[in-house]
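Asks: Next come a sequence and a model predicted from it.
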Amino acid sequence: MCKALIFGCVAAVILMSAAYGAPLNWTQKAARLEASIADLGLLKDFDNVSGDSLLSEDSFECNHTTLACFLKELEVLKLDLEEDKQRPVINIQKNLEDFMDPNFSNPTCKKCEANEKKKFPEFHQEMTRFLQSMQKEIV
């Protein structure tokens, strides 16, 4: 009976970790940021991206909110790209999902819609800088 109870508890912990994802350690975070920066580099020369992207001037003050805004803009970017060119954007989104905290709230951080609109080259440059700054914080 005791063995069954222990086995049940271990199984529950394993299932919860699989369902919610175990927290990333710093090595995993660094690897995901590195992969995201590399994938972002693949987007550098895209010149057929239409529209403007919303990007905060104070993008380094509210990291979590800024990351959420970048992810929203990546979703829009994915829609602008042909299907065969979407893979780097999808990879970046997947790599950065685990950095998000759904419970984060800071009323002093701007909402994405309040940010300045910028063309894709500026968006690309700012996102690259932002990810590099996150990478420095981890290491």
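Replies: That came through, no problem.
Asks: Only C-alpha atoms from now on, for both contacts and neighbour counts.
Replies: Fine.
Asks: Three-state assignment for K117, please.
Replies: Assigned with DSSP: H, G, I helix; E, B strand; the rest coil, K117 falls in the strand class.
Asks: Quick check: nearest residue in space to it, chain neighbours excluded?
Replies: Leaving aside its chain neighbours, K117 sits nearest to L54 (4.3 Å; criterion: C-alpha to C-alpha, 6 or more residues apart in numbering).
Asks: Below is an additional structure, to be compared with the one above:
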Amino acid sequence: MSPVLLLALLGVTFPLPGVQALFCQFATIQDVWNLSDLPLRWTPKNTSCASGMGCQDTLVLIESGPQVSVVLSKGCTEAKDQEPRVTEHRMGPGLSLVSYTFVCRQEDFCNNLLTSVPLWAPQPPAGACGRVGRRGRGCQ
């Protein structure tokens, strides 16, 4: 029996060039925090994706009054690669939504968002906009 056939019968597989499996960060969070708890930081686990799959990060922050609802999903996906995208909707004081999506295949653990810092900047205290705004920074 040929060595290649024997290895195939034993379940040994060899990755095909260009279709290599990725390792991605994996985590899910769905919870509500006080705004004072932000920014958040999480510690993901690692997962091995099926061949051809990419790594993804999805984070949604919904502020409602003094609380923020957080939905995080990190792991493997079949979706096409997507550059990091941030979408922000502010509907007045105390109500806003920020979402982040990213799909990658360029290297293992490329879905490396570990904190809400790049997406969540606390609003300045009431009355501070006029003072800061005159210096050209802060409120808009």
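Replies: Received it, and whenever you're ready, just let me know what you need. Source: prediction; values computed, not measured.
Asks: Any idea what the TM-score comes out to?
Replies: Laid over one another, the chains give 0.24 as their TM-score (TM-score structural alignment, normalised by the length of the first structure), with 56 aligned residues with a C-alpha RMSD of 4.4 Å.
Asks: burial of the residue nearest to K117 of the first structure, as a residue count?
Replies: By other C-alpha atoms under 10 Å, 20 other residues sit near L54 of the first structure.
Asks: try E122 of the first structure
Replies: 14.
Asks: Return the set of buried residues in whichever strand or helix holds it.
Replies: Element membership for E122 of the first structure, per DSSP states H and E: helix 120-138. By 16 or more other C-alpha atoms under 10 Å, the buried positions in helix 120-138 of the first structure come out as F120, P121, F123, H124, E126, M127, T128, F130, L131, Q132, M134, Q135.
Asks: which one of those residues sits closest to T65 of the first structure?
Replies: Nearest to T65 of the first structure out of the buried residues of helix 120-138 of the first structure is F130 (C-alpha to C-alpha; 11.9 Å).
Asks: residues touching P84 of the second structure, list them.
Replies: Applying C-alpha atoms under 8 Å, 6 or more residues apart in numbering to P84 of the second structure gives the contacts Y100, T101, F102, V103.
Asks: correct me, but the last one touches Q56?
Replies: Yes. Between V103 of the second structure and Q56 there is a contact at 4.4 Å, judged by C-alpha atoms under 8 Å.
Asks: So these two - more neighbours on which side?
Replies: Q56 (29 against 25).
Asks: Show me what the helix or strand containing that one is packed up against.
Replies: Assigned by DSSP H and E, Q56 of the second structure belongs to strand 54-64. Where contact means 3 or more C-alpha pairs under 8 Å, 6 or more residues apart in numbering; DSSP states H and E, strand 54-64 of the second structure is packed against strand 23-34, strand 67-77, strand 95-104.
Asks: And the next helix or strand past the shortest one?
Replies: Later in the chain than strand 95-104 of the second structure, the nearest helix or strand by DSSP H and E is helix 128-133.
Asks: Could you pull out the buried residues of that next one?
Replies: C129.
Asks: Mind giving me the packing neighbours of that helix?
Replies: If you count contacts as 3+ C-alpha pairs under 8 Å, 6+ apart, helix 128-133 of the second structure packs onto no helix or strand.
Asks: what about L55 of the first structure, how many residues close to it?
Replies: Neighbours of L55 of the first structure under the rule other C-alpha under 10 Å: 23.
Asks: er, F102 of the second structure actually
Replies: 22.
Asks: That one touches V86, doesn't it?
Replies: No. Using C-alpha under 8 Å, F102 of the second structure is not in contact with V86, being 9.1 Å away.
Asks: And the next helix or strand past the helix or strand hosting A31 of the first structure?
Replies: Take DSSP H and E as the rule and A31 of the first structure turns out to sit in helix 26-42. Next helix or strand after helix 26-42 of the first structure toward the C-terminus (DSSP H and E): strand 53-55.
Asks: what's the following helix or strand after that following strand?
Replies: That would be, after strand 53-55 of the first structure and using DSSP H and E, helix 63-80.
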